[in-house]
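S.K.: I'd like to go over a predicted model; first the sequence, then the structure.
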Amino acid sequence: MDLLAVACLSLAGCLVSYMLRWVLEWRSQRCYMLHYECYKGRDEMKLNTGKCAEVVQRNKNLGLEEYRFLLRTMVSSGIGEETYGPRNVLEGREENPTLPDALSEMDDIIFSTTDNLFRRTGVSPSEIDILVLNVSLFAPAPSLASRVINRYKMRDDIKCYNLSGLGCSASVISIDLVQRLFKTCKNSLALVVSTETMGPHWYCGKNRSMMLSNCLFRAGGSSVLLTNDPRRKNKAIMRLKTVVRAHVGSDDDAYSCCIQMEDKEGYQGFLLTKYLKNAAAKALTKNLQVLLPKVLPMKELLRYAIVRSLKKKTKGESSGGGIGLNLKTGLQHFCIHPGGRAIIEGAGKSLGLNEYDIEPSRNALHRFGNTSSGGLWYVLGYMEAKKRLRKGDKLLMISMGAGFESNNCVWDIMKDLDDENVWTDSIQRYPEAAKVPNPFKEKFDWINDETLSSVRIA
């Protein structure tokens, strides 16, 4: 056999080996979503304008200026009056929360969503191989994940993970963890539970930067069922395409822009600083630099590179706002974390999205508030309720959270989605690409300095 033949056989062997390794790696990274469930509170848990005013007036630490600031923040928050509050706050016990209060709040959210998930999918708790539960601000012993295992009497060989301190983007981190575990856990089922405890962390002081969390954060959460079992592929609604995580916590301003702390009077709360917007932009930019080349077509990437190069030659540097890429060449839907009106609008502008694209996030914030790590799934539920999600579409989830970090993922939609969900009884009140009424503006925007004093005394 001559040298050419040997070389050809060697090359062919290398190609076969490479393709086999690629196929095996691809198979090991399979991650399908079977279903998801979002929490929906009872009507008596709704924080309407009247109850919000009562809660605010109970805070005797507020002076006239703080009271006015809080009302203005509520008016401009983008929050509606059907969001859900924790029981101890609604009952006037926000200054003295108890451990049973926190556990009761978690039980209601976690078990209602997992009960519904098991019922709708037909999966038994005993079939779960991996459990990942994330709650940032509450870490009792035994862990909340252990509480789930005890409630459902799950198997003793289950792989259990209880995550804390990861903020609003913990749900995507949990999905990334599951995908990595799937590489060594074949034909498995994973349950991801994402929520946050509001009751024990209601801020009762007068620091303006810490009062913001009371205006935005609300009770909520989600449970998601994932699998890498090819036998369940036909039942899946979405397939995970890629996950990218970026962390800018080495920057002191970014690290401290969203942080749990005590104020000067000893009141515990969550501080949100003015640097939050810059930190979010920095983390999101670093994330998209890695993620977008994986999901956008080569034609769009080449167009962007050429245009950017020409701009540098003619103007010395790239100009204009936004990232310059047309995301809609490879993505059809955008789940932006409903953390606040400024975050949603800022992300939409930088990504070149229009009102239709950010409508689901804007309305999820209005209807359910900022539900921390569970927020993305309310946005997804809105899209499904509006019958936007069709087989073959690609969906980008954009999450940002304390650290500061941006954790994003892309899903391939495997079937048309139109199941009933938490939006079923309210979706008709949210018309396409239209601004919904602001009840706080209607009821509080008329307040001026003179009337404010009398309202505060009353």
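M.R.: Sure, I can see it. Numbers count the residues shown, from 1 in each chain.
S.K.: use CA for all of it now, contacts and neighbours both
M.R.: OK.
S.K.: now stretch 20-30, how far from the chain's geometric center?
M.R.: For stretch 20-30, the gap between its own C-alpha mean and the chain's C-alpha mean amounts to 29 Å (C-alpha atoms, centre = their mean, to the nearest Å).
S.K.: just give me the neighbour total for residue 22.
M.R.: 12 (other C-alpha atoms under 10 Å).
S.K.: how about residue 315?
M.R.: When neighbours are counted by other C-alpha under 10 Å, residue 315 registers 9.
S.K.: which residues touch it?
M.R.: Counting by C-alpha atoms under 8 Å, 6 or more residues apart in numbering, residue 315 touches no other residue.
S.K.: residues contacting the nearest residue to residue 405 once chain neighbours are set aside?
M.R.: Of all residues not flanking residue 405 in the chain, residue 247 sits nearest, at 4.3 Å (C-alpha to C-alpha, 6 or more residues apart in numbering). Contact analysis of residue 247 by C-alpha under 8 Å, 6+ apart lists 283, 403-406.
S.K.: now residue 436
M.R.: 363, 430.
S.K.: surely residue 121 meets residue 34?
M.R.: Yes - using C-alpha atoms under 8 Å, residue 121 is in contact with residue 34, at 7.4 Å.
S.K.: can you show me the strands along this protein?
M.R.: In the chain, the strands defined using DSSP state E lie at 32-38, 130-134, 159-163, 189-195, 221-227, 238-247, 258-262, 268-272, 333-336, 394-401, 405-413.
S.K.: summarise which helices and strands the second one is packed against.
M.R.: Taking 3 or more C-alpha pairs under 8 Å, 6 or more residues apart in numbering; DSSP states H and E as the contact definition, the neighbouring helices and strands of strand 130-134 are helix 144-152, strand 159-163, helix 170-182, strand 189-195.
S.K.: ok and it relative to helix 144-152, angle-wise?
M.R.: 130 degrees (axes from the mean of the first three to the mean of the last three C-alpha atoms, to 10 degrees).
S.K.: second structure for comparison follows:
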Amino acid sequence: MHWSPDAQGVNGIYLGKDIVAEASKVIEDVMRAITPKVMTWGQYGEAGVHVLRRHVLGQPLPPYRPDYTRCIDHFLIHAGGYAVLKGLQEGLNLPSSAMIASFAALREYGNTSASTTWYAFGYTEACEGVKRGQRVFQLGVGGGMKGGCNVWRALRDVDGSKHSAWAHFAGKRLTEADLPRGIDKDVVRHPRAVELLAHAGPISALDTETIDEH
């Protein structure tokens, strides 16, 4: 990822085809470093049993991966695009409910690189609510490649109702049905897409089912 001119001499940001693989390596390094610091005591016990079964008993098990929803209350994931979020969701094994803040940031503000995590933070404070003692996990990736994460613990209940970036929501929580595309099932729901399809002429019931599936 770098800044350079193209074949016509126009300057722009170049993204190599290996950017996804490199970003994955960075995120893996970040998660390896932070995971032992946020796991619960119960998860330490599970990890110990897992290591015993895998390395001592020789059972063919994959590396231990904790359930992050047991040690983190809110997730702010780099919203670099729909595919990026889906990939990170799968890699971290997170439920759709944990991804709403990031998808909300993507819907309202688009791909603003790692700063999407701060928009997601604002949404979480303004619409989800952060209670005293809860943990908020923030994961971002940038050029280099570089990756980083913050784990915040709330020292008090947070009232983010006046957050300027989300004032237009008036504290309303988004659901998956409010998103242009589904999280669990990639169904396009954007009103503009529906409008374009309406002007495209009549379509059969079979065509409609195909559109919903894709």
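M.R.: Arrived safely. The structure displayed is predicted, hence computed values, not measured ones.
S.K.: report the TM-score for the pair.
M.R.: After superposition, the two chains reach a TM-score (TM-score structural alignment, normalised by the length of the second structure) of 0.76; 187 aligned residues with a C-alpha RMSD of 2.5 Å.
S.K.: separation between the residue nearest to residue 405 of the first structure and residue 439 of the first structure?
M.R.: Counting by C-alpha to C-alpha, to the nearest Å, the gap from residue 247 of the first structure to residue 439 of the first structure is 37 Å.
S.K.: wait, what's in contact with the equivalent of residue 71 of the second structure over in the first structure?
M.R.: By TM-score structural alignment, residue 71 of the second structure lines up with residue 330 in the first structure. Each residue near residue 330 of the first structure by C-alpha under 8 Å, 6+ apart is listed here: 295-297, 394.
S.K.: just the residues you listed now: which is nearest residue 319 of the first structure?
M.R.: residue 296 (21.8 Å; C-alpha to C-alpha).
S.K.: what do we get in the second structure for that closest one?
M.R.: By TM-score structural alignment, residue 296 of the first structure lines up with residue 39.
S.K.: number of nearby residues for its match?
M.R.: That count, for residue 39 of the second structure with other C-alpha under 10 Å as the rule, works out to 17.
S.K.: now for it: which residues touch it?
M.R.: Taking C-alpha under 8 Å, 6+ apart as the test, what residue 39 of the second structure contacts is 66, 68, 71.
S.K.: rerun that using 10 Å as the cut-off
M.R.: With contacts defined as C-alpha atoms under 10 Å, 6 or more residues apart in numbering, residue 39 of the second structure is in contact with 47, 66-68, 70-72.
S.K.: before we move on, what about residue 29 of the second structure?
M.R.: By C-alpha under 10 Å, 6+ apart, the contact set of residue 29 of the second structure is 23, 147-148.
S.K.: closest one of those residues to residue 8 of the second structure?
M.R.: Within these, proximity to residue 8 of the second structure (C-alpha to C-alpha) peaks at residue 23, which comes in at 28.5 Å.
S.K.: hmm, the closest one is touching residue 80, no?
M.R.: No - assessed by C-alpha atoms under 10 Å, residue 23 of the second structure is found out of contact with residue 80, at 11.2 Å.
S.K.: now neighbour count and distance to residue 55 of the second structure too, for the contacts of residue 29 of the second structure, in JSON lines please.
M.R.: Formatted as JSON lines, those follow (neighbours: other C-alpha atoms under 10 Å; distance: C-alpha to C-alpha, whole Å):
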{"residue": "23", "neighbour count": "19", "distance to residue 55 of the second structure": "29"}
{"residue": "147", "neighbour count": "20", "distance to residue 55 of the second structure": "30"}
{"residue": "148", "neighbour count": "16", "distance to residue 55 of the second structure": "30"}
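S.K.: out of those, which comes closest to residue 113 of the second structure?
M.R.: Using C-alpha to C-alpha, residue 147 comes nearest to residue 113 of the second structure of the contacts of residue 29 of the second structure, at 11.6 Å.
S.K.: which ones are touching the counterpart of that closest one in the first structure?
M.R.: Under the alignment (TM-score structural alignment), residue 147 of the second structure maps onto residue 406 of the first structure. Neighbouring residues of residue 406 of the first structure by C-alpha under 10 Å, 6+ apart: 168-170, 172-173, 244-248, 279-288, 398-400.
S.K.: give me the neighbour count for the closest residue to residue 406 of the first structure other than its chain neighbours.
M.R.: Computed as C-alpha to C-alpha, 6+ apart, the closest residue to residue 406 of the first structure that is not its neighbour in sequence is residue 400, at 4.4 Å. Using other C-alpha under 10 Å, residue 400 of the first structure is surrounded by 31 other residues.
S.K.: is it true that residue 400 of the first structure touches residue 337?
M.R.: Yes - the pair residue 400 of the first structure and residue 337 qualifies as a contact (C-alpha under 10 Å) at a distance of 6.9 Å.
S.K.: could you find the counterpart of residue 318 of the first structure in the second structure?
M.R.: Aligned by TM-score structural alignment, residue 318 of the first structure pairs with residue 62 of the second structure.
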